[in-house]
Every structure is written in structure tokens, then in C-alpha cells.
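>>> model this:
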Amino acid sequence: MSATQFFPLVDVAGDAYERGRQHGRAVPERIAAGAMLYRAQLSHRGLDSATIDTLARSMVPQIQAFDETYLEEMRGIADGAGTTLEDILTINCRTEMLYGFARMQDDTMRHEEMEDGDCTGLVVLPRRSATGRLIHAHNWDWRQECGDTCIVLRIRSKNGPDILSFTEAGALARHGLNSNGMSLTGNAMSCHKDFQNGPGAPVVLLRRRLLEATNLAHAMRAVYGAQRYCSSNMILAQSSADDGCGISLEAAPDEVYPMLPQADVLVHANHWLSPVALIRLKDPGLAARPDSLYRQHRVETALRAIEGRGVSWDDIRSILADDFGYPDGVLRSPKPGDFSSISATVATTLMDAANGVMWVARKPYEGREFQEYAL
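As a prediction, this is how the structure comes out:
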């Protein structure tokens, strides 16, 4: 298989601006394609170029309030790629920009038109793992074009753990692991409180902060302490050579609902699981992605069915390739999405954070060839 069929590895180091500049210089074509993709998605919803730029700039105060260095890194990415800061802001804040515009238009857009992808994540604790180490894995279902706009970003840090993140080119993070054994995956969620209480931290930036965490408690405090603009689920784990722990945090804008592993397994798709959340929240997005219900069930059932031995990486690859309900399976094959887009599983990611290793398959509906990346 040729290298072009895998995601490129981008190495960065130095201060925030320098890291960004190295990132931008390494993959300018992918950054340009990503910015073009989201500008097109926004324009299909009636936004002209000037409005997109205005919305992008409106995110600057929220980013500065959350972490000024993240804005400096975005400036570096823009300069390195030879593009505008507005393009980089759009890549990192497209969800908030899109929903924010909908709020300005008195909620005229349907929830399914603002969907941020259908994903399935899982953790298997060391006691259930064939290797004796924690398994963390994820399917990212989003725009098919992102198979050509993503990278694996390796960040060398002077002031914290090194990071290995699968992300969109130009974005600060999506999911990944760090040199302290922390790992993160995130799934889209929705509730009736989203975008009701003013601006908050963009989801991409919150994920980056979690990947910078020194330990699981630090990461959890970051979620609980963040001002959140919209709902999301974050599966966090910390691994060592022979131990590990994982937790799922269902984060609404105003409250966090934790879910711990059951029988040493944790699975999350795109709907609320916490009994308390189910009582308190309405989920307007579930009608757009009802397959979340059976994706959750099928992954849980498949993991429970493995008895008498540990869960292997081959088991995980097979479970995340389940295409029951084609094309709306755990593995999503390309299908029409909103506004002429194509929805698909962009990547399957497997993480052994204790060893600092990640395996990623690009467009896994075409074939399950995994490339290894390591800290």
C-alpha cells in the first residue's frame, strides 16, 4: 500500500507559534482543502464569504479567554500554510460557527443539518484485554472528504507531556494519546440546552487541553471546569504497563454526567446513557442519527460475547468493522449527507497509550489497513 493511502505524520516542537508554523508548512494543501470543505458547507447554508470571515473572527475572544497560546498556534498554522487566520479558525471552530449562526437566525436550521458526525468509541480495561494493557479505540464518522484532509500530529512539548493526535490538518486536536499514558476520544452529542447560554470553549480546544493533561484527574477537572457551548461525549483513559482506568463524560453545556465501565468495558455512541441525563435532557439530534442506539448495543454485545480469553486487537478491528444496517453501521459506508455532502467512517483509530502507539486505518470501508504511529 502506498504512503498516500495513510495519513501523513507531522512533527512539531517549540513554542506555540513555532509549532503552528511547522504544522502549516508541512501540510498546506490539506489545510487549504479542509478550509475549502467547511467554507463550502457554510456557504450551502446561505453564508457568504464575508459572513464566514466575520463568524470566524467572532471566535477569537472565546479562544483568548480559554487559552491565548492556542490562538498563537493558529496564527502560526496560518502563516506556515500561507493562508488566512480566518481559514484556520473555521477549521477549528466550524461547529460553533455553524450553530452560532443558526442562533443568530432564530434557530431556523434543523438539528440534523448541524450534525457533527456519528462516532463509536470504546475502552477495554487491562483485566479484559488479551495484552494486559488498556485498549482505547474509535470510529470517526464525518465527511468523506476528510480522508484527504487529516493528519497525525506529534507534538514535542517542553512544559507537558508529548502528544500524538489524529486530527484534521490545521486543527489543534481531535483524539489521541500522550506520553503520560492518557488517551482521549470524543463523540458528538446534542441536547435542548446547546448554544443557549452564550459562547464557550470550542470543542477542538477542549480536546487539546485534555491531551495536555498530566493525569486522568487533571483531564476530568478540565472538563468539569470548562465553559461549554454545546454537548459532547469524551471518553478519557489513563494507562500504565499493567493497569488502567477509563471514564465516559457526557458533557452538556451546564452539567457533566459521568459513566464508569461495566464488566471492564466502556462503550459510547452518540446518545445519552446516564439515567440522570435521560431524565433531565431532551435530545433533538437522535432523530437524525437513530442508528446510534443499535451501534451502542452491537458493540457492547460483541464485547460481552468474548468469553474465556482476553479481548484482542483483532477483535476490536472486527467489532469496529461491523456493517449491520449498511450503510448506517458501526462502520459507515459512504452515503449522502446534508447539503450534497457524503458521510462515511473517515478513520478507525486503535490506541495502546501505555506503549505510546496508535494505529489508524484511513477510509476503513475500503479496507482495514492500519498504519502505526508512535511517540
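>>> can we go C-alpha only for contacts and neighbour counts from here?
Noted.
>>> which residues touch Gly176?
If a contact means CA atoms under 8 Å, 6 or more residues apart in numbering, then Gly176 has Ile163, Leu164, Ser165, Phe166, Ser183, Leu184, Thr185, Leu211, Met351, Met358 as its contacts.
>>> One more sequence to fold, the one below, so I can look at both together:
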Amino acid sequence: MASSETPLSEYHPPVVELSGTHYEIGVSHGRQLRDQIRKQLDIYKKMFLSVSGMEWPEVRDVAKAYHNTIHKKAYYLLDEMRGIADGMGDGTTVMDIVALNARSEIALGMWQDGCTALGWHLKSNSSRRLKKHGRQILAQNWDWRTEVGQNLALITIKQFSKPQIWMVTEPGIVGKIGFNSSSVGVTLNAIRAKQTHGDLLPIHCICRIALESTSVENAISRIHELGGAASCQTLLIADPSVCRGLEVAPHHITYLGEDKNGLITHTNHLLATKDVGEKAWEDGSQTRLRRVNEICGEIISTFDYDQLADEVTPQLLRQNVFSDRHNAPQAISQSPSDPQKSTETLFNIVMVFEHKEEPKAELIFGRPDQSSGRVYSLPW
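I've put the predicted structure just below:
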């Protein structure tokens, strides 16, 4: 485990492989990541108190509604959360783990973060292999509190009769950002809106369910069947054929499609959804969205159409898009702007999906413009 002084670009995350029944998956998760989960609980206890004025017993009390909803709508994930608590073996309860997984909903849109995501469907007239279906890129800078970065983990999950999952997550949380063996990937951007419903699943459960899907269509169908998410968030979900943006709000989903260049981009404000009580975000969200579109436009103008599918690589996107410091500190590659709310880019992931090819991704920790550390290849 890295010390708090270790630069995040040099962070070496725990790599955890989980399999078995859902309870067994949870127990293994809790045992292998016990120290990181304890630290996460300490971090969120302090954050809830400082930002929303809630002591942890009150947080756990609010989490009861989500406990009941997870039991009704995705009982196997509650089994997994129970296993995480039991695997820790230190008195941590399932309600503590539910609170971690519902932290976005319990905070009621009070927290600020960053995050810039894009999906890019690239085709080539000159390549027979890519002409029909193309190559799908799904990528994100994930921005959150600096102290969380030293606890992040790489997790793979093998479940009976479901695709294998590879994801980057906060220990104790069952679904986050990543992809599966069916070449379905998910990114997540937060939206500051107070509207939330305890009768719907927390967004991290929705991410996990999307990561268990066999296609974008399958993921969207499952999310619809469940009634959407308990809070307002944006997901980009991609497979080799298509990417869709989902602005999810309680009992409502708005879809965003690819533009004429095959692009979907998103930051931290709603583009199409209305009347959900969205709070004004820092102006960095609007600026980052304009900037990511500008840079992608520059890339498009640099190469011939037939070259794009080969030239738009994870390395090019890291260096040209996700390292951008325009409007710093509220840049695509974000640095802390407030010592009391030290938010920065904690990792960058670029996933690549193609028909009849194994899915793959490249991952770095820390800000892309500063990173001199290891590039992780997924699957590992």
C-alpha cells in the first residue's frame, strides 16, 4: 500500500480477483481490501460530517431505505455487501457497506467533483476490418477527493453465467468504472441535483448491473426494468457497435447519441434532462465540455478520415485530451483548488472495443499531464 506521501502517479493499486457465490465474492473482497475499506469509511465519515452535517449513525439510518431497495431489486448485490462486511471481521456491518455504496444518494447532490468522459465510434473506409463496425473508444478522467486515490483498487469479478468484469473501484463499492468480457464498458459522471428516491437503486449498483450486461441494448433494458437510478448521474455505456449517454434521474432517463463524428462527450452538468433540481456547478464543467469537443475537433482535422481509427489511440487521447490544463485548476486534468475540498484527477482509463477482438484498456493513476508512472493494461 502506498504511503500518503507517494505521488499518485507512482501508486501501485491492489489487484484483486473475486469469484464464487455473491456472498463468497463479498467475503473475499472484504478480506483482501480490509485496510482500504476501513480508510474509506473514515474518509466518508469525515466528508459527510463536514459537507452535509451528518454523523455516521445518521448516515447509516438513511442507508436503511437503500438496504431495503437493494434487497428487493438486486438481492444478490446485498448478499455481496453482507459478505464484504463479514469478510472484514472487525465489526463493520452491512449497513456501513450499503452507506458506502449509496454515498452519492445520501449526500443529496452536495458534493463537488469533476470527471470528463467521452465515447468515440471510429470507422475507416480503407480498412475492411473496421469499415463495417469500426472501433469504439470509451474513456474518462475520474476526479474525486485526493485522499481516496491512495485506496483505489483493480478488481476482476467472475460470476456464474455472466460476463467477467474488470473495473477500477473504491474498495467496498460493488460497481464503478470499467468493462467486461462481452466488450461492454461504463463511465460515470456525477450531477449536482438534490432529487433522489430511496425506492430506486444507488448509482453504483446500476454501474455494476451495466457491467454485467452483454450489450448496450441489454444494459439499457435492464436499467429501464429497474426504474432507473436513485440519484441524478450520467453514464456512458459502450460496446463495439455503439455508445449511448444516459442522463439518469429518478424514474426518468434521457438519452444522448453520437454526433456526426461518432462522438459523445460529458462532464458534470445535464445536457438534455430538465426539472430535476440541478444545482449550479462550478463553471469548470461547462468549460471542460467545450474544451474536450474543441480538442477532438482538432484531432479530426489533423488526420484524414481513413486514418482516424488507427491514429486515435489511448496514448494520443491521454496526451492531447485528458492532459489538457486549460482553465486550471478546473481543467480536464484537474488539480486541487480548495485545500478543504481537495479534488483532482485520480485516474484516467481508455477502453477499446472492436468486433471479434478482445476488449482492452489502458489505465494510469494520477493526473495524465503529470504521469510518468506505470500504464496498466486491462485485462491483466
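>>> Need the TM-score from the superposition.
The TM-score (TM-score structural alignment, normalised by the length of structure 1) is 0.86; 349 aligned residues with a CA RMSD of 2.4 Å.
>>> most surrounded residue in the contacts of Gly176 of structure 1?
With neighbours taken as other CA atoms under 10 Å, the top of those is Ser183, carrying 33 neighbours.
>>> so is it in a helix, a strand, or just coil?
The three-state label given to Ser183 of structure 1 by DSSP: H, G, I helix; E, B strand; the rest coil is strand.
>>> Trace it over to structure 2, please.
Ser183 of structure 1 maps onto Gly185 in structure 2 when the alignment is built from TM-score structural alignment.
>>> Check the contact between that match and Pro240; I expect there is one.
No. No contact is recorded between Gly185 of structure 2 and Pro240 when judged using CA atoms under 8 Å, the distance being 9.6 Å.
>>> can you tell me how far the counterpart of Lys158 of structure 1 in structure 2 sits from Thr214 of structure 2?
With TM-score structural alignment as the criterion, Lys158 of structure 1 lines up with Phe160 in structure 2. Phe160 of structure 2 sits at a distance of 14 Å from Thr214 of structure 2 (criterion: CA to CA, to the nearest Å).
>>> what about those two, which has more around it?
Using other CA under 10 Å as the criterion, Phe160 of structure 2 and Thr214 rank with Thr214 on top: 17 against 10.
>>> The more buried one reaches Val184, doesn't it?
Yes. Contact status for Thr214 of structure 2 versus Val184: in contact at 6.6 Å, counting by CA under 8 Å.
>>> Once aligned, what mean separation remains between the longest strand along structure 1 and structure 2?
In terms of residue count, the longest strand belonging to structure 1 (DSSP state E) is strand 342-352. When structure 2 is superposed, strand 342-352 of structure 1 averages 1.1 Å from its matched positions, counting by mean CA distance after the TM-score superposition for structure 1.
>>> chain center to that strand, what's the gap?
Between the centre of strand 342-352 of structure 1 and the centre of its chain there are 10 Å (CA atoms, centre = their mean, to the nearest Å).
>>> now swap in stretch 296-305 of structure 1 and tell me
Its chain's average C-alpha position is 22 Å from that of stretch 296-305 of structure 1, according to CA atoms, centre = their mean.
>>> Kindly report the same for stretch 195-214 of structure 2.
Mean C-alpha position of stretch 195-214 of structure 2 versus that of the full chain (CA atoms, centre = their mean) differs by 12 Å.
>>> can you pull the contacts of the spatially closest residue to Ile165 of structure 2 that is not a sequence neighbour?
Nearest non-adjacent residue to Ile165 of structure 2, counting by CA to CA, 6 or more residues apart in numbering: Asn180, 4.3 Å away. By CA under 8 Å, 6+ apart, Asn180 of structure 2 lies in contact with Pro163, Gln164, Ile165, Trp166, Leu211, Glu212, Pro359.
>>> mind listing the strands for structure 2?
With DSSP E as the criterion, structure 2 has strands spanning 15-19, 116-122, 135-145, 153-158, 165-169, 177-180, 185-190, 233-238, 243-249, 252-256, 263-266, 343-354, 360-365, 376-378.
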